[in-house]
Structures are given as C-alpha cells and as structure tokens.
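Chemist: sequence unknown, structure follows:
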C-alpha cells in the first residue's frame, strides 16, 4: 500500500485546510520544494500535491511552486487542483508529473476524463470527494445530487488508474479515516481506491492496510504528519507490509 504525503498549496505556501474551508487554512511552511525533499529523505517515493487556489479558480495558480517540487522530489508526483482541459494535462505530464487528479470535470465533463484516460494510460486519477455520501465539486464548495458510488462506476471501463476518495467532513480534522465508506467504495468498483481525509495516526494506516486486497491502493496524509502525530518512516514501513 502506498503512503502519499500531501503538500497543499495556497499562495505558494504549504497549508492544510479544515474540512476543505479556504478560510480555515493553517500554514506549515513557505518552501514547498524543501518540504517535498524532506518527505523524500524520510523514504517517500510518492507525493500528492494539490493546487488549492487552482481548484477554486479552475486553472493553475501555484505553477512555480509545483515546478519547484517536481525539481526537488525524486519520486512520483500526483497533482490535482483546477486541471480541467487537455492542454493543462499534457503540460503537466511534459513537466514530469506522474499522475493527474481530475475532480470537478469528472462530474461535469466525463467525456473529457475518458479521453484523457485513453490518451494517458495509467496517468489519470478521478477524485471522488464526498459529503454525506454525495459528490462535492468546485474545490468542495458545491454539493451535487450524485451518489459517490454512481460517479465512480461511470469510469470503471475508462482506464483510469485510481479513484481518490475523500470524506471532506473529516479532511484536515484528525478525526480518523472513514474506513467503512472507503472500503465499501473499493468493494463496489473495479478501480483501485486511494483513501484520504482525516488520517490521525498509525492506526489508520494499519486498518487501511488490512483492506489492500479489497482494492485499497494507498492513503494520503497531511496534517497528521505536519503536527507530528504520524511518523512518515513508520507509516511507510507499516504500509509496505500490506499484501
């Protein structure tokens, strides 16, 4: 199972939001590239980066910071936030991004997601962000009437690499991952699922790793790392023992 340390970008700084609220941002650093390197030195081979400003604007807003991260981090970078057209997808892959996360467009323009997944085999991740079981979009600012499982199933034959499932009511709040909902989604579709939202310690990593065979590919963690509640090296070691 993969552990993805998260770097969320707002105004060029490393931040974490509480429940996706841009007005509830905690700043953890002003040098995203240095943070990426620190994660690499702790053993991370994968990194999850989100352009928060871009998620709300619908286009890149932290390009310089992302480019610096790509230069500093020797592993695989997964990037999301406002990536909603083919030119943006192609541009980021050209710069060295390993996987692109598409969120709002998965609901509003599924044909775009299918085309990108076909053009970039193994490179497209669909973000399935949930609040009370329904899909949230536009940087989590809008709630749709589409159930999470229904959206996920639309892409089962599209060739997407993974689904990134986030319970936004838990994200950044250290409440613990919504294990039941995450595993239920993984069992309901034939696409690997990455868990996100609420990781508070090693127990979340352990519980998720028990369900690797159910389709849990990995887990994203942010605030727990920055607050010192989760040791990245220990999390990587535990996840590495998952079947």
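Modeler: Ah, there it is. The structure displayed is predicted, hence computed values, not measured ones.
Chemist: C-alpha from now on. contacts and neighbour counts both.
Modeler: Noted.
Chemist: to the chain's geometric centre, what's the distance from stretch 21-35?
Modeler: The chain centre lies 16 Å from the centre of stretch 21-35; the measure is Cα atoms, centre = their mean, to the nearest Å.
Chemist: So for it, what gets flagged as buried?
Modeler: For stretch 21-35, the neighbour count (16 or more other Cα atoms under 10 Å) marks 22, 25, 28, 30, 32, 33, 35 as buried.
Chemist: Using the three-state scheme, assign residue 115.
Modeler: Secondary structure, DSSP: H, G, I helix; E, B strand; the rest coil: residue 115 is helix.
Chemist: from the buried residues of stretch 21-35, which two are the most distant?
Modeler: 22 and 33 (21.8 Å; Cα to Cα).
Chemist: Out of the buried residues of stretch 21-35, which sit inside helices?
Modeler: With helices taken from DSSP state H, the overlap with these comprises 32, 33, 35.
Chemist: The first one and residue 67 touch, don't they?
Modeler: Pointing back at residue 32 there. No - using Cα atoms under 8 Å, residue 32 is not in contact with residue 67; the gap is 9.9 Å.
Chemist: Residue 144: which of the ones in helices among the buried residues of stretch 21-35 is nearest?
Modeler: residue 32 (32.3 Å).
Chemist: Would you format the ones in helices among the buried residues of stretch 21-35 as CSV with distance to residue 75 included?
Modeler: Compiled in CSV, these are given as follows (distance: Cα to Cα, whole Å):
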residue, distance to residue 75
32, 15
33, 13
35, 14
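Chemist: adding another structure so you can compare the two:
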C-alpha cells in the first residue's frame, strides 16, 4: 500500500486550510523544503492541492509543479483543486503532473467527463466523496446511476484510480471511512486510494490488517504536519 501525503498550496506556500476560506496555518514558506523532507522519508507519490485554483477556478501553481518535477523527477504528482474542464486538465499535465484528480463539478457533467476519460482516462484520478448509504446500496443522483454502475463505467473508461472518502452522517471523516475504502477496494477491479481517516498512530497500525490489503494507497495530511506522526512512520507502518 502506498502512502500519499497531501500538500495544500496557497499563495506559493504550504498551508493547512480550514472550512472558512480566510483561515489557514502556514506550514512552510517554501514548498520545496516540505517536499525534500517527504522524499527523504520515502514519498513516491504526492497529492498537491491548489487551494487558489479552487477559489479562482483556474490552475494557479503551474510553475511550482514544473519546479517540483525538475527537482524531484522520481516523484509522481497528482494535482487537485478547482479542475473544471478538459483544458484545466491538459494545462496541469503539460506543467508536469502525472495525474489530475477530478471531482465535484466535473462529476456532475457526465457528458464532458466521458469525453475527457476517452482521451485522458489513464491520467485521471476520480475523487469520490460519498455517503455510506449511497455507495453501499443506493442511487447516486449526481451521476444518474447506482454506485456500482458508476464504478463499472469508470473502469470501462480507463480511469487510473478512485480516491474514495465515505462521508459520515455526523462528525468528521474517521476510521469508518478507511474501512469503507478497504471494503470497496476488495470488491472492484480498480486501484482505490483511501482519502481521509488517518488521524493517529493507531489508525496507521490498523492499516496493516487484512481488511486493507487490496488498497492501492492511503492519503495523510494535516495530522502528520501537526506532529501526530511523521511521514516516515506512515511508510514504515504500511510496509508491514
């Protein structure tokens, strides 16, 4: 299982973002320093979130992605944030991204998404934030079909992976989302990345269990940067 750190970038700096757009905590002014540490501790793939692009609805940190690929050519980059068209995707790929994560807005535009996947499916990761009752046995209004039908269609269209979050009815994403991602990964023939749910060392230890053996990867972010564990600990935990 691959450990995938998530790095939020805003105004050229690595930050923690909060629900309120005005709230953020700067991790480090120079993202290259953050990436250097992650690579030293074993990072193979990183998700870069362009926070400014979410607000401005256009790619913003293109030069950073190009610089990252120049400085760390062995590192695979998946980009997310405000991706709303095939043009956005191509811009990111041209800048050096290995994959672009699409969700929200594009998932509701099925005709456009289908055209994108026909051309660029292997460079696309589909981000899914789904409530439990929908993915387990329900109909997904956003895409006009059942969850299982949707996943099968994405597989046929050649997507690179699914980045999956189970949204709880109450509270924050937690270990239940990890379990759900593991369950999904064992039931479909597509790489699944568990997104969210790793908050502590205990969560890391749980990932060595058989329920998670089919997961392609798991993302880690804020708790790691706040000192709950290091990225090196994540890599070590997933290696066992």
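Modeler: Okay, I see it. Everything numeric in this text was worked out from a predicted model, so none of it was measured.
Chemist: related to what we said a few turns ago, tell me the one of the ones in helices among the buried residues of stretch 21-35 of the first structure nearest residue 80 of the first structure?
Modeler: residue 32 (15.2 Å).
Chemist: Contact partners for that closest one?
Modeler: Contact partners of residue 32 of the first structure, counting by Cα atoms under 8 Å, 6 or more residues apart in numbering, are 7, 9, 12, 13, 14, 65, 66, 68, 69.
Chemist: In the first structure, what residue spans correspond to helices?
Modeler: 32-41, 52-57, 63-72, 86-95, 104-108, 110-119, 148-153, 179-188, 202-209, 223-226, 232-240.
Chemist: Tabulate those (CSV), appending distance to residue 132 of the first structure.
Modeler: Supplementary listing: these in CSV, determined by distance: least, Cα to Cα, whole Å:
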stretch, distance to residue 132 of the first structure
helix 32-41, 32
helix 52-57, 21
helix 63-72, 32
helix 86-95, 30
helix 104-108, 17
helix 110-119, 22
helix 148-153, 9
helix 179-188, 10
helix 202-209, 20
helix 223-226, 22
helix 232-240, 28
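Chemist: Mind checking these for the one nearest to residue 134 of the first structure?
Modeler: Closest among those, using Cα to Cα: helix 148-153, at 5.4 Å.
Chemist: which other helices and strands contact that closest one?
Modeler: strand 124-131, strand 134-137 (3 or more Cα pairs under 8 Å, 6 or more residues apart in numbering; DSSP states H and E).
Chemist: hmm, try it at 10 Å
Modeler: helix 104-108, strand 124-131, strand 134-137, strand 162-167, helix 179-188 (3 or more Cα pairs under 10 Å, 6 or more residues apart in numbering; DSSP states H and E).
Chemist: Quick one: closest of these to residue 220 of the first structure.
Modeler: Among those, the nearest to residue 220 of the first structure by Cα to Cα is strand 162-167 (9.0 Å).
Chemist: Buried residues in the closest one, which are they?
Modeler: Residues of strand 162-167 of the first structure classed as buried: 162, 163, 164, 165, 166, 167 (neighbour count, 16+ other Cα under 10 Å).
Chemist: can these go into JSON lines with extra columns for distance to residue 178 of the first structure?
Modeler: Listed next are the buried residues of strand 162-167 of the first structure as JSON lines, based on distance: Cα to Cα, whole Å:
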{"residue": "162", "distance to residue 178 of the first structure": "18"}
{"residue": "163", "distance to residue 178 of the first structure": "15"}
{"residue": "164", "distance to residue 178 of the first structure": "13"}
{"residue": "165", "distance to residue 178 of the first structure": "10"}
{"residue": "166", "distance to residue 178 of the first structure": "9"}
{"residue": "167", "distance to residue 178 of the first structure": "7"}
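Chemist: Pull the most distant pair out of those.
Modeler: So, those by Cα to Cα: farthest apart are 162 and 167, at 16.2 Å.
Chemist: if we take the ones in helices among the buried residues of stretch 21-35 of the first structure, which one ends up nearest to residue 129 of the first structure?
Modeler: Once Cα to Cα is applied, the member of these that ends up nearest residue 129 of the first structure is residue 32, at 24.3 Å.
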